[in-house]
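>>> Just a sequence and a predicted model for now, questions to come.
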Amino acid sequence: MKATWLLGMAMMSTGAHAATREETIDAWMRDYTGQVPGASVLVLEGGDAVFQRSYGLADLEAGVASSPTTNYRLASVSKQFTAASVLLLVEDGVLTLDDPVRRWLPTLPVATETITLRHLLSHTSGLIDYEDLLPPDQAHQIHDADVLRLLEREDRLYFPAGSDYRYSNSGYALLALVVERASGQRFAAFLQARIFSPLGMRATLAREDEGPPVTDRAFGYTLVGDRWERTDQSTTSAVLGDGGIYSSITDLAKWDAVWYDDRLLSAPSRALAVQASTATPEPDVAHYGFGWRLQGRMQWHSGESIGFRNVLLRFPAQRLTVIVLSNRDAPEPYRLARQIAALWNGTP
């Protein structure tokens, strides 16, 4: 009888604790609730979804509510998939991390001759930021191939390859082109064939105008004065390698799961991706791996582009992951995700 009573009290306590967490997160997400651009939040513990909830609207004009299957533009969280694509081709024996980038993209200028794929992955290439090379009156969207054309005209680097760290969207746009050259497939098609389809990420895709539409799509917004304006695309939103993937918390749960087994990448490849080899001066980023920011026990990445702010945090030793996706320009949800994680692991 006593054992049964103690078990019942423990179950009641656990239930109350879970309710408190839910109520706390709901309170923190209050600004995303109602007729405003929303967000989707997922907490995974031991591979199970212990919290999953969406707030606000994915499409203000149509009044479509956000849901766990809403697909948000991941922005720079996409870099994890670009890096994984390169590692898959390394495992295929098609390329190596120490290949000079000019082996695959020979039209790059002489200044880039010492840059390797490893430098591109770790943001140590010294490449010029392509965003700074766009003319002020740029009207049409550019693509990864346009990034290459812009860099072909820049026979200079910020620093010699491998000598420093500077976060580089240019590097990841070039990596998408390397994947295309090495695989013989469009980057979006390679992602679909080698990552999304095998993992059952059925609604995730790298968005192309001529490609399949984004289902359950969230549109991005910016608060202008006291009203939300749709700001879903910019001139750089069609560049895929650095930020063009759309996904949902439902599909990203499947992405998180493959970092614990060999279904996608071998253990050595996974270890390379999160190897703390490149020190950075960025806040909460002691090192950068391949598509992963590394800080203590945490592996993470944020994604910021016009109309979207996202973050994915992993604490692999605890099997704890927090994902926050939002379709608005502000606020940046990194601190919020850290607060949510602290409800489970006690680390602020």
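Good, I have the coordinates. Numbers count the residues shown, from 1 in each chain.
>>> Could you use CA atoms for every contact and neighbour count after this?
Fine.
>>> mind listing the helices for the stretch 1-150 of the chain?
Taking DSSP state H, counting those that start in this stretch, the helices of the stretch 1-150 of the chain run over residues 2-28, 79-92, 101-104, 117-121, 144-152.
>>> tell me the centre residue of the protein?
The centroid of the chain falls nearest to Val77 when counting by Cα atoms, centre = their mean (1.0 Å).
>>> all strands of the stretch 101-250 of the chain, in order?
With strands called from DSSP state E, counting those that start in this stretch, the stretch 101-250 of the chain shows them at 205-206, 221-224, 227-230, 245-247.
>>> which stretch among the ones you listed comes nearest Val41?
Counting by Cα to Cα, Val41 lies closest to strand 245-247 out of the strands of the stretch 101-250 of the chain; the figure is 12.9 Å.
>>> try this one next to it:
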Amino acid sequence: MKKIITLFFCIFMFNSTQAQPFNAALATMLQDTLNTYVGQISNIKGMEASVYIPGQGIWTGVTGNSYTGQPITAGMRMGIASNTKLFVATVMLMLAEENVLSLDDHLSNWLPAYPNINPNITIRQLLNHKSGISDPLFVSPWMDTIMANPTRVFTPAEVMGWVGAPLFAAGTGWGYSNINYILAGMVAQQATGIHISQLIRDRILTPLNMDSTFYDVEEPENGTIAHRWWNNVDYNDTSRVGLNTAGGCAGAVFSTSAEMVQWYHALFSGQLINQASLNQMETFVPTGSSTYQYGLGLSRETTQGKTYWGHGGTTWGYRSKMIQDTCLNVSVCGLTNSYPSGMEAVTFLLYRVVKNHIPGCSGAITGPGTVCTGTDAVVYSVPPIPNATSYSWTLPSGATGSSATNSISVNFGAAATSGNIIVRGVNTYGPGGYAQLAVTVHQTPSPVIAQNGTVASSANVCANETYTYTTPAIAGSTYVWTVTGGTILSGQGTSQISVQWNSGTAGNISVVQTVP
């Protein structure tokens, strides 16, 4: 009988005004799920998992062993295998944003010719696996070569010599190939003069303080490595050099589950690349499966009727699985030190626990997006949120209001500033998904009209002369001027008009300014 040793940890990150400790009841349910299903799957030696929920932070749980007598502990590093690919895709999009390269560049723009690799393949086709390049890494005879030479450093150019005939003409089909990402890393180095491992470090890991993550062989180990088990054999004493230099940036990164959900949160909240780049990453192409499509280093999958983004990873002795719920903004990571194993199913079950218990996705907030200071009783509302028993509202600085329902009345005081209105559903298991509305707050315009630049409550004019009248301008405002005793010559609808006054009569001038 397998002995399971379990621990769980709640780690709180991404502090905000809405942050609170990870819900204890939900944490217990997640740990129980991890214990139960890992205990039922005999080929999982040990597993670490993390869940990030906006407004709650990160839960991390562990179960099982690194090796006999040594339990898995939170923070042990494990190979994430093909989840490395999203790091590479993100770096390539960063370089494209900086015009260092274009995703529509051909390989021939950057690399020499290699047998069986079409030089007209684009970088984009590498990243979404539409290149047609075959994958020799984990089939004979090259898998046997790697296994027989565990300490040998294989070069990318050497690995390119292993590539067989194309699977299809570039752009005409889809086929997953690790060679695509090795080539992408080669392009990045050629374009910048910097190895892809250093680009990942400088552009992603260091800015996000991911100090438990490292690129194997190119960087030193930075913590305790969980023993890797392949077919129930402990491979910890077998060098990883051959494996992770042959596979390179297709799968050489090691990390922890907590840092992986931290990374997903940062990426999909726009902290690393702009929205246009995210849109490219999230452009999914058909793969031949109705439940699996592929973007740039990212997949879209449907399991038991639930659709999410993420990626899997498999290498000799480790497996990883990432899940991103784009509606709830929830991230889930599972890592195991066992291959083969059924850990992907366990990761999905953890996601299902969260999905079924926290408040669901929020619809859009309705209400004005522009207001003036001094405006009271402005109503904002959101459709009822599934599973929510109450609601939590966050308002811009200087705005006041309180509500535990899906509607709130807001007063914008004299000191109110522009910001976001945020609402979350809340229940026994804590806050869930959120919606936000950006609100622009304008200072209430001063009720003054200046004649030729001078402000006064009344003024003398000369008959048949033309005068200029202005009122404070606010971008986007509309202006309706009314003049008696004179004629508006120009400017109606703007903050400045020209008026010619009639002879022998008094007159009045007024303006109604509508702020958007």
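Great, that's in hand. Quick caveat, the model's predicted, so the values are computed rather than measured.
>>> How alike are these chains, TM-score-wise?
The TM-score (TM-score structural alignment, normalised by the length of the first structure) is 0.83; 321 aligned residues with a Cα RMSD of 2.6 Å.
>>> returning to what we had before: for Gly171 of the first structure, see how far away the residue nearest to the centre of the first structure is.
15 Å (Cα to Cα, to the nearest Å).
>>> cool, and Thr235 of the first structure?
Separation of Thr235 of the first structure from Gly171 of the first structure (Cα to Cα): 18 Å.
>>> Same drill for these two, tell me which one is more crowded.
Gly171 (27 against 15; other Cα atoms under 10 Å).
>>> Tell me who's in contact with the more buried one.
Counting by Cα atoms under 8 Å, 6 or more residues apart in numbering, Gly171 of the first structure makes contact with Leu120, Leu121, His123, Ser125, Leu127.
>>> Show me the two of the residues you listed that sit farthest apart.
Maximum pairwise distance among the contacts of Gly171 of the first structure (Cα to Cα): 11.9 Å, between Leu121 and Leu127.
>>> any idea which element the equivalent of Arg270 of the first structure over in the second structure lies in?
Correspondence of Arg270 of the first structure to the second structure, assessed by TM-score structural alignment: Leu278. Element membership for Leu278 of the second structure, per DSSP states H and E: helix 275-281.
>>> any residues touching that helix, and which ones?
Residues outside helix 275-281 of the second structure that contact it (Cα under 8 Å, 6+ apart): Ala89, Leu93, Glu97, Phe268, Gly270, Gly295, Leu296, Gly297, Leu298.
>>> Give me the buried entries from those.
Buried by 16 or more other Cα atoms under 10 Å: Ala89, Leu93, Glu97, Phe268, Gly295, Leu296, Gly297, Leu298, out of these.
>>> quick one on the thing from earlier: and of the strands of the stretch 101-250 of the first structure, who's closest to Phe159 of the first structure?
In terms of Cα to Cα, the element of the strands of the stretch 101-250 of the first structure nearest to Phe159 of the first structure is strand 245-247, at 29.6 Å.
>>> Mind giving me the packing neighbours of the closest one?
Contact partners of strand 245-247 of the first structure among helices and strands, from 3 or more Cα pairs under 8 Å, 6 or more residues apart in numbering; DSSP states H and E: strand 72-73, strand 205-206.
>>> average distance between that strand and the second structure?
Aligned to the second structure and superposed, strand 245-247 of the first structure gives a mean residue distance of 0.5 Å (mean Cα distance after the TM-score superposition for the first structure).
>>> matching residues in the second structure for that strand?
The aligned range for strand 245-247 of the first structure is 253-255, by TM-score structural alignment.
>>> can you pick the most crowded of the contacts of Gly171 of the first structure?
Ser125 (29 neighbours).
>>> what sits against His287 of the first structure?
Listed by Cα under 8 Å, 6+ apart, the contact set of His287 of the first structure reads Ala276, Ser277, Thr278, Ala279, Thr280, Arg293, Leu294, Gln295.
>>> what's the closest of the residues you listed to Glu208 of the first structure?
Nearest to Glu208 of the first structure out of the contacts of His287 of the first structure is Arg293 (Cα to Cα; 27.0 Å).
>>> Please say which position in the second structure that closest one maps to.
Matched across to the second structure, Arg293 of the first structure falls on Ser299, judged by TM-score structural alignment.
>>> Quick check: its match touching Lys321?
No: counting by Cα atoms under 8 Å, Lys321 is not a contact partner of Ser299 of the second structure; they are 11.2 Å apart.
>>> shared neighbours of the two, which are they?
In contact with both Ser299 of the second structure and Lys321: Gly310, His311, using Cα under 8 Å, 6+ apart.
>>> Looking at the two, which is more packed in?
Lys321 (27 against 23).
>>> Identify the residue nearest the more buried one in space, chain neighbours excluded?
Once flanking residues are discounted, Lys321 of the second structure sits nearest to Gly312: 4.5 Å by Cα to Cα, 6 or more residues apart in numbering.
>>> Now which residue in the first structure aligns to Phe214 of the second structure?
In the first structure, Phe214 of the second structure lines up with Leu205, judged by TM-score structural alignment.
>>> What separation is there between its match and Leu252 of the first structure?
Distance, Leu205 of the first structure to Leu252 of the first structure, using Cα to Cα: 12 Å.
>>> Could you do Asp129 of the first structure as well?
29 Å.
>>> Look at the two and report which has more neighbours.
Using other Cα under 10 Å, the more surrounded residue of Asp129 of the first structure and Leu252 is Asp129, with 19 against 15.
>>> What is the aligned counterpart of that one in the second structure?
By TM-score structural alignment, Asp129 of the first structure lines up with Asp135.
>>> Leu343 of the first structure too?
Leu343 of the first structure maps onto Val353 in the second structure, by TM-score structural alignment.
>>> which helices and strands sit right next to the one helix or strand its match maps to?
According to DSSP H and E, Val353 of the second structure maps onto helix 343-357. Secondary-structure packing of helix 343-357 of the second structure (3+ Cα pairs under 8 Å, 6+ apart): helix 24-40, strand 46-53, strand 318-325, strand 330-336.
>>> and Thr155 of the second structure, which of these is closest to it?
The closest of these to Thr155 of the second structure is strand 318-325. By Cα to Cα, the value is 22.7 Å.
>>> quick one: that closest one aligns where in the first structure?
With TM-score structural alignment as the criterion, strand 318-325 of the second structure aligns to 308-315.
>>> so how far is the matching stretch off the chain centroid?
Put simply, stretch 308-315 of the first structure sits 7 Å off its chain's centre (Cα atoms, centre = their mean, to the nearest Å).
>>> Could you give the number of residues near the residue nearest to Lys321 of the second structure?
19.
>>> likewise Asp202 of the second structure?
Residues lying near Asp202 of the second structure (other Cα under 10 Å) number 12.
>>> again, but for Tyr467 of the second structure
Using other Cα under 10 Å, Tyr467 of the second structure has 17 other residues around it.
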